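Enquirer: 3D model of this:
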Amino acid sequence: MATQGAQGSGMAANPSIGFIGFGELGECLAVGLRGAGVAQLLALDLLESPVKRGWVLDRVARTGVELLPEPAGLVRCDVVLACVPPGAALDAAHRCAPWLRPDAPYVDLASVDGDTKRALAGVVGGAGRLFAGGAVTGVPAESLHRVPMLVSGPGAERAIALLAPLGMRLDPCGADPGAAAAIKILRSLLAKGLEALYVEALGAARREGLAERVLDSFCAFLDARPARETARLLVCSHVVHAARRADEMNLCAAALERAGRSPVLARAVAAVMERSAAGGVRERLGARPPATLEEALEVLAAAGAAP
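Expert: The predicted structure is shown next:
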C-alpha cells in the first residue's frame, strides 16, 4: 500500500499507479513516471491476442512494470490509468472498476467521444468508484508522462492531486465526464483540417513548382500575430466576406481540377462560405465585422450558418 502524506491527509506521497492496457501510451507514461520517482507501477493486460500479449510482455520487461495476473490486483493502486483501444474501453471499465478502491480514480484515456466517456462514467460510478475522463492532447513519445492531457468528471480533482506532483500535466475541464473528450474531438477538427489543407494545397503547389513560395507566404500570414488573434480575425471577417471567399474557393477548386487534382477541401470550404453567405450574416451586421469572436459565432449560429 502506498505511503500516506506526512500530515495524515490520506494523499499518497508516492502513489501506486496502475495501467489497464499497456501499449505505446502506457509505456511512455510508465517510463516518465519511473523517472519521476514512482516506485510502484502495475499493469493489467486484457488482450487475448498472443501476438499483442508478446508486445505487452516486451514493454513490461523494458520498463520494470509489474504485470498483474487479474483485475483483482488493481486494489493495490492509488490511481488507475485506462489506456485501452477505444473499442475496449467499456469492457475494461465493466471488468475492472469493481476491483478499485473507492478513493482511487479511474482515469480513462481512450480516444472516444464525450458520450462514450459519459457512459464509462456511468459504469465506474455505478460500481461506487471515482471516474475521470481524460484526453491526451500531445505526443507521448516526446513528452512521456508530461504529455498534456485534459481531464474532467467527478474523479478529476483527485486524479490531479495524485498525479500533478509527479510532473503530469492535467488541465481540469469541469464536472462533466465527457467534456475533456469533446474538447479534444473538436480541437482535432482544427488540427486535422489544417493538416489536410496543407496536403491538398501544397500538393497542388508542388505541381506548379511553387510549394515553397506558397508555404512561405502562408507562414508569414500565420506568424504576423498570435494564434488566438488569427482565429478572431478569420472568423470575424468571415461574417462579412463569406460570399467573396466562396467565389475565391470555387476558383481554387477549378484550378485544382485543371491540374488533375481532386479539390475535396476546396469544395468543402466553398460550401461553408456559401452557407454563411446564404444565411444573410453580412446584412445582419450592415457589412460591419463583429468586434469579438463570441459575437461572430453568435451571429453565425442565429443565421443557421454554424452548428
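Enquirer: from here on, contacts and neighbour counts on C-alpha atoms
Expert: OK.
Enquirer: before we move on, which element is the most centrally placed residue in the chain in?
Expert: In the chain, the residue lying closest to the centroid (C-alpha atoms, centre = their mean) is K184, at 3.3 Å. Following DSSP states H and E, one finds K184 within helix 179-207.
Enquirer: helices and strands around that helix, which ones?
Expert: helix 114-126, strand 131-136, strand 149-152, helix 211-223, helix 264-278 (3 or more C-alpha pairs under 8 Å, 6 or more residues apart in numbering; DSSP states H and E).
Enquirer: if we go to 6 Å?
Expert: strand 149-152 (3 or more C-alpha pairs under 6 Å, 6 or more residues apart in numbering; DSSP states H and E).
Enquirer: next one: the strand it packs on to chain centre, how far?
Expert: 9 Å (C-alpha atoms, centre = their mean, to the nearest Å).
Enquirer: what comes up buried for the helix or strand following it?
Expert: Remark: after strand 149-152, the chain's next helix or strand is helix 156-163, criterion DSSP H and E. Within helix 156-163, the residues scored as buried using 16 or more other C-alpha atoms under 10 Å are 156-160, 162-163.
Enquirer: which one of the residues you listed is nearest E200?
Expert: Comparing these against E200 with C-alpha to C-alpha picks out A156 as the nearest, at 39.6 Å.
Enquirer: here's the other one to compare against:
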Amino acid sequence: MTKLGFIGFGEAAASICSGLKNVANVDVFSYDIVLTMESHRERTLALMREQHVNPCDTLAELINNTDIIFCLTSAKFAIGIAQDVATIANKPVTYIDLNSASPGLKKEIAKVFEYTAVQFLDGAVMESVPPNKHRVPILLSGANAHETAVILTNCQMKTSAISEHVGDASSIKITRSIFVKGFTGLLIETLQAASKMNILPHITDSINQTFKNFDLEQLAEKYIPRTAIHANRRAFEMQEAMMMMEELSIRNDLSKATKEKLEYIASKELDVIYQHEVPASFQVVIQKLNEINEEDLEDEKV
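Expert: Below you'll find the predicted structure:
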C-alpha cells in the first residue's frame, strides 16, 4: 500500500485525488489549514470524503500516516510550510513541493530539509490539473527523483524524473509560464478589442489563416476562463518568473507586463463574481472585462 499525503486541498489536490480514488493499493491523506476554520471545515471534509481522502487535523498526523507528501498550496507559503514539516517530521518521508515557484525558491526549500529525515524533491505540474486529474504530467528533480517517479507511476500518476538537481523541474515550469501566461495576456487584449469593435469572427479567422492548424477560439477557451478565477496565483507565478530572469541577467519587460495584467484582473475579483467557478466561455470573460474597463474610465472622469 502506497500512502500519499497532500498539504492543501484546493482545486489541484482535489482533482488529483478524484483520480487516485480509483487506483488500487493507494491510500490518500490530506491536511488543509481550512479544517481548523469552522466556516470551511464541513464543506472541506465532505469534499475529502467524496474523493476517498482521509482528513488529518494536524500536520503531524499527515506526516505520521504517509510516505510521500505533496505540497499544493501557494509559493508564498512554501518556505513556512517546509519549516513546519522539517520541525515535526521524525521519520523518513519524501516531500514534493508542487507549487509554481522559481528554481531559486525551490533550492531555499531544499536547504530547510538538510540534516532532517525528509527527502526533498522539486516538482512541477505541467498542464491544467482538473481535466487530467492524477494523470496530469508532473516533472521531478532531486536526489531520489527517479525512485519516487517509479513509485508514483505505479500509482498510475504521470511523473517523470528529469535530473538529480533541485530547481531543474521548476526551471522548465517557470520558463514555460513566461510563454503561456504572456500569450494569455496578449490573447485577452486582442479579443477584448475585437469584441468591442464587433469584429471577433474576422480576427479569429484571420489569425487562424496566418497560423495554420491554429484554433484561436479553442486556445481562448482553454486559457481565458481559468485565468479569470486564478489571476492572483498566476500573477505570483509571473513574479517568480521575473525573479528567475533577473538571476539570469535577462530583461523581463514582457513578464512584468504580464504580471501587471494579471494583477489588474485579480484586483477586479472575477473569482468572486463567478463564485470561484470556471466561467462558461471566454466570451463571457471578455465581455465582463470590457464592462469593467468602461467603469474604470468613467470613474477616472469623475
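Enquirer: TM-score them against each other, please.
Expert: Here the TM-score for the pair of chains, by TM-score structural alignment, normalised by the length of the second structure, is 0.63; 215 aligned residues with a C-alpha RMSD of 2.6 Å.
Enquirer: ok, back up a step: nearest to P15 of the first structure among the buried residues of helix 156-163 of the first structure?
Expert: L162 (7.0 Å).
Enquirer: show me what that closest one aligns to in the second structure.
Expert: Aligned counterpart of L162 of the first structure in the second structure: I151 (TM-score structural alignment).
Enquirer: from P225 of the second structure, how far out is its match?
Expert: 34 Å (C-alpha to C-alpha, to the nearest Å).
Enquirer: circling back: next, the mean deviation of the helix holding K184 of the first structure compared to the second structure.
Expert: Superposed on the second structure, helix 179-207 of the first structure shows a mean distance to its aligned partners of 1.9 Å (mean C-alpha distance after the TM-score superposition for the first structure).
Enquirer: now do the end-to-end distance for stretch 32-46 of the second structure.
Expert: First residue to last in stretch 32-46 of the second structure (C-alpha to C-alpha) measures 13 Å.
Enquirer: pull the residues that contact that stretch.
Expert: Applying C-alpha atoms under 6 Å, 6 or more residues apart in numbering, the contact partners of stretch 32-46 of the second structure are 7-9.
Enquirer: and if we set it to 8 Å?
Expert: Contacts to stretch 32-46 of the second structure, defined as C-alpha atoms under 8 Å, 6 or more residues apart in numbering, come from residues 7-9, 55-57.
Enquirer: mind checking which of those are buried?
Expert: The buried subset of the contacts of stretch 32-46 of the second structure (16+ other C-alpha under 10 Å) comprises 7-9, 55-56.
Enquirer: show me which of those is closest to L216 of the second structure.
Expert: F9 (32.7 Å).
Enquirer: ok, that closest one - contacts?
Expert: Contacts of F9 of the second structure by C-alpha under 8 Å, 6+ apart are 30-32, 44, 72-73.
Enquirer: how does it look with 7 Å?
Expert: Each residue near F9 of the second structure by C-alpha atoms under 7 Å, 6 or more residues apart in numbering is listed here: 30, 32.
Enquirer: can you classify the residue mapped onto it from the first structure by secondary structure?
Expert: Correspondence of F9 of the second structure to the first structure, assessed by TM-score structural alignment: F22. Under DSSP: H, G, I helix; E, B strand; the rest coil, the three-state class of F22 of the first structure is coil.
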